[in-house]
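**Student:** Sharing a sequence plus its predicted fold:
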Amino acid sequence: MDQHGLDSWELRFDGAKARAGICRFDRKVIGLSRHLMALFDCDEVIDTVLHEVAHALVGPRHGHDEVWKATARSIGASATRCVSEHAPAVRSAWTGTCPKGHHVTRHRRPLRVASCARCSPEFDLEALITWRRNGSVVPMSDRYEAELRALRRRHTAGGAELPLLGLLDGRWAEAG
C-alpha cells in the first residue's frame, strides 16, 4: 500500500463472509475477509487488495464509476465491481426454502419472518420461507416464533384472509 501513497492506511483482516474487501475511508482501513482470502488463489487476493486500494486512491464519491475503473486498471486491478461468480465462497449456515422450492442463504440466524421475493414482491404468508441450519431443522428464536404467530393470527383474523402488504417497523400496512 505504501507504493500507492497509502502509508497512513492500514490493511486488516475481518470476519466478513459475503464480501471480499472493503475500503473504510473514515478509518483509513482496507478490510479483507479472512475467510475468503483463505479460499482465493494468489491472483484473486492481489486483485481484491488492488480493488480496495483503487477505492482509497479515488475517494468515497466514486464508487465503481469510470474514474475508479481507470485508477484500478492503472494499478493492475481487473476493475470489475464484484468477485467472479466462479470464485470460491463461504458456505452459508442457513438455507431458507419457500413452498415453490426457491432458496435463499444467510450466514446468520434469521431474526425476522420472511417470504420469498421471487414468488411475491410483497410479504405473503403463502410464500413463507422455512429455515434450516446446516441442513437440519432447528428451533427459531422466541421472537421469530412470536412474530410468526402474530402474522398467522392477523392473516386469518375473523376467519377471512386479509390482504397484507407487510411489516413496516413492526406495524401492519393493509391493502385497501
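**Tutor:** Nice, thanks for sending it over.
**Student:** C-alpha only now, for contacts and for neighbours.
**Tutor:** Noted.
**Student:** ranges for the strands of the chain?
**Tutor:** For the chain, the strands defined by DSSP state E cover 10-14, 21-24, 29-33, 94-97, 103-106, 130-133, 164-168, 171-174.
**Student:** which residues touch residue 16?
**Tutor:** 32, 33, 34, 35 (C-alpha atoms under 8 Å, 6 or more residues apart in numbering).
**Student:** To clarify, my last question referred to residue 77.
**Tutor:** 46, 47, 48, 50, 51.
**Student:** Now do the helices in this protein.
**Tutor:** Residue ranges of the helices in the chain, as given by DSSP state H, are 34-39, 42-58, 66-74, 142-155.
**Student:** Need the ones you listed in a markdown table (columns: mean neighbour count and distance to residue 164).
**Tutor:** Formatted as a markdown table, the helices of the chain follow (neighbours: other C-alpha atoms under 10 Å; distance: least, C-alpha to C-alpha, whole Å):
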| stretch | mean neighbour count | distance to residue 164 |
| --- | --- | --- |
| helix 34-39 | 17 | 40 |
| helix 42-58 | 20 | 42 |
| helix 66-74 | 17 | 43 |
| helix 142-155 | 14 | 8 |
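**Student:** got another, please set it beside the one above:
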Amino acid sequence: MNLFEARRLTVTLLHRHGLDAWKVEFSRAKTRAGACRHERRAIVLSAPLVTVMSEAEVVETVLHEVAHAMVGAQHAHDEVWRRTAQRIGATGRVSLHTSASPAHDWVGTCPRGHEAQRHRRPAHPMSCGECARRFDVTALVAWRYKGRDVPMTPAYRAEEAALLARTSA
C-alpha cells in the first residue's frame, strides 16, 4: 500500500472512532508496524513496512493502534484493550503476523559464505553462529551495506583489531 493511501485510511479510521484530534505520522521502523504515541496524540506507522503490507494488514495495524488510543496508555495489551480492539474490528492479537518484510540494509558474510542480516549497522564484531557456537575470530563476519563495501565505525574497527591482536598473540 502506498503511504498516501495509508494516511487517508488512518485518518478515516481515526475520525470513525472519535479521535479527530489525533494525527498520523510515519517512521523508519523496520520491525514494528505501528505505534500509538499518547503524549503526541499520534498514530505512527512504519513507512518501510506499510509499503510492503497488504491493505488488510495495514487496516489491522491501524485498528490495533486506534484501540490503544481509545483505551489509554495504562492498558497496554490487557483485556480492556483486547475487547476494544475486537469491538472496532481488529483481531485483538498483540503482534502482526505477516510475510511482508523490507530488505535488510546490512548483510554480513563469514569466511565460509554463511550470511547474517541486519536492519541497522552492527555496533560490534560478530562471528558466524553456524561456524562456531562461541565467538571465534576465524569466523568473523564482514559486513556490506546495500551491497557495497563501506567502512565500519572507528569503534567497531578498534574492537575488531583488539580481538584479532589477542588471537595472534
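**Tutor:** Sure, I can see it. For clarity, every value in this text was computed on a predicted model and none was experimentally measured.
**Student:** Overlay them and tell me the TM-score.
**Tutor:** In this superposition the chains share a TM-score of 0.74, using TM-score structural alignment, normalised by the length of structure 2; 155 aligned residues with a C-alpha RMSD of 2.7 Å.
**Student:** before we move on, back to that, of the helices of structure 1, which is nearest residue 17 of structure 1?
**Tutor:** Residue 17 of structure 1 lies closest, by C-alpha to C-alpha, to one member of the helices of structure 1: helix 34-39, at 6.3 Å.
**Student:** In TSV: the strands of structure 1, plus distance to residue 78 of structure 1.
**Tutor:** As requested, these are exported to TSV (distance: least, C-alpha to C-alpha, whole Å):
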stretch	distance to residue 78 of structure 1
strand 10-14	20
strand 21-24	14
strand 29-33	17
strand 94-97	32
strand 103-106	28
strand 130-133	36
strand 164-168	40
strand 171-174	45
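**Student:** Now distance to residue 130 of structure 1 too, for the helices of structure 1, in TSV please.
**Tutor:** Listed next are those as TSV, based on distance: least, C-alpha to C-alpha, whole Å:
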stretch	distance to residue 130 of structure 1
helix 34-39	27
helix 42-58	35
helix 66-74	41
helix 142-155	11
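**Student:** Nearest to residue 24 of structure 1, out of the ones you listed?
**Tutor:** Residue 24 of structure 1 lies closest to helix 42-58 among those, at 8.2 Å (C-alpha to C-alpha).
**Student:** For that closest one, give me the average deviation versus structure 2.
**Tutor:** Taken over the aligned residues, the distance from helix 42-58 of structure 1 to structure 2 averages 1.1 Å (mean C-alpha distance after the TM-score superposition for structure 1).
**Student:** From start to finish, how long is stretch 16-31 of structure 1 in a straight line?
**Tutor:** 9 Å (C-alpha to C-alpha, to the nearest Å).
**Student:** hmm, I was thinking of stretch 126-135 of structure 2
**Tutor:** First-to-last residue span, stretch 126-135 of structure 2, C-alpha to C-alpha: 7 Å.
**Student:** can you count the residues close to residue 134 of structure 2?
**Tutor:** By the criterion of other C-alpha atoms under 10 Å, residue 134 of structure 2 has 11 neighbours.
**Student:** residue closest to the middle of structure 2?
**Tutor:** In structure 2, the C-alpha nearest the mean C-alpha coordinate belongs to residue 31, at 1.5 Å (C-alpha atoms, centre = their mean).
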